[in-house]
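J.: Starting from these lines, generate the structure:
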Amino acid sequence: MLSQEKIARINELAKRAKTTGLTASEREEQKELRNEYLMKFRSSFKSQLENVKVIDPLGNDVTPTKK
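T.: Purely as a prediction, here's the structure:
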């Protein structure tokens, strides 16, 4: 996942955007940080889904084959 410093910076920029507004460079930084966060989140979520097993009520593994 993302480092705690980057997450804190994302939150700080979000708060400032709601209160005082952001400069152009801060908006660009916010956009880049959000994109990085989303990429890592999607990658982690995809990996988690790929490792899920589906078991039917009879206890048989009915996991679809991976592409």
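J.: all contacts plus neighbour counts: C-alpha atoms, from now on.
T.: Noted.
J.: Show me what counts as buried in stretch 13-28.
T.: Under the neighbour-count criterion of 16 or more other C-alpha atoms under 10 Å, stretch 13-28 has 13, 22 buried.
J.: Can you check the distance spanned by that stretch, start to finish?
T.: From its first residue to its last, stretch 13-28 covers 11 Å (C-alpha to C-alpha, to the nearest Å).
J.: Please provide the structure for the following sequence as well, for comparison with the first:
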Amino acid sequence: MGDRVLKEIVPRINELAHKAKEEGLTELEKVEQAELRKKYVARFRDNFKKQIEMMKVYDKDGKEVTSTKVKKIQKHKGLRDD
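T.: Okay, the predicted model is just below:
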């Protein structure tokens, strides 16, 4: 996980999860936990989307079968010449 933001928020998310199981959270901590989780999921989705957009897919015969939508995005980003 190379994302600096995720590296910063994951320990706090885990800390709040452990505290929730052991003694419960205050209302403020519940709000913080929800915001951190929302930020985590948004960042994860963004990173995953970027990975998918960089990927080329080939069938077992070596023919490229990358979706047209992904090819279009790759062309727009200057990642493809075709």
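J.: Work out the TM-score between the chains.
T.: With the length set by TM-score structural alignment, normalised by the length of structure 1, the two chains reach a TM-score of 0.86; 67 aligned residues with a C-alpha RMSD of 1.5 Å.
J.: Buried ones in the helix or strand where residue 71 of structure 2 lies, by neighbour count?
T.: Here residue 71 of structure 2 sits within helix 68-76, counting by DSSP states H and E. Using 16+ other C-alpha under 10 Å as the test for burial, helix 68-76 of structure 2 gives 71, 74.
J.: ok, now how distant is the spatially most central residue of structure 2 from residue 23 of structure 2?
T.: Of all residues in structure 2, the one closest to the mean position by C-alpha atoms, centre = their mean is residue 44, 1.5 Å from it. To residue 23 of structure 2, residue 44 of structure 2 is 29 Å away according to C-alpha to C-alpha.
J.: Repeat that for residue 16 of structure 2.
T.: 10 Å.
J.: circling back to that earlier point, which position in structure 1 pairs with the residue nearest to the centre of structure 2?
T.: Under the alignment (TM-score structural alignment), residue 44 of structure 2 pairs with residue 41 in structure 1.
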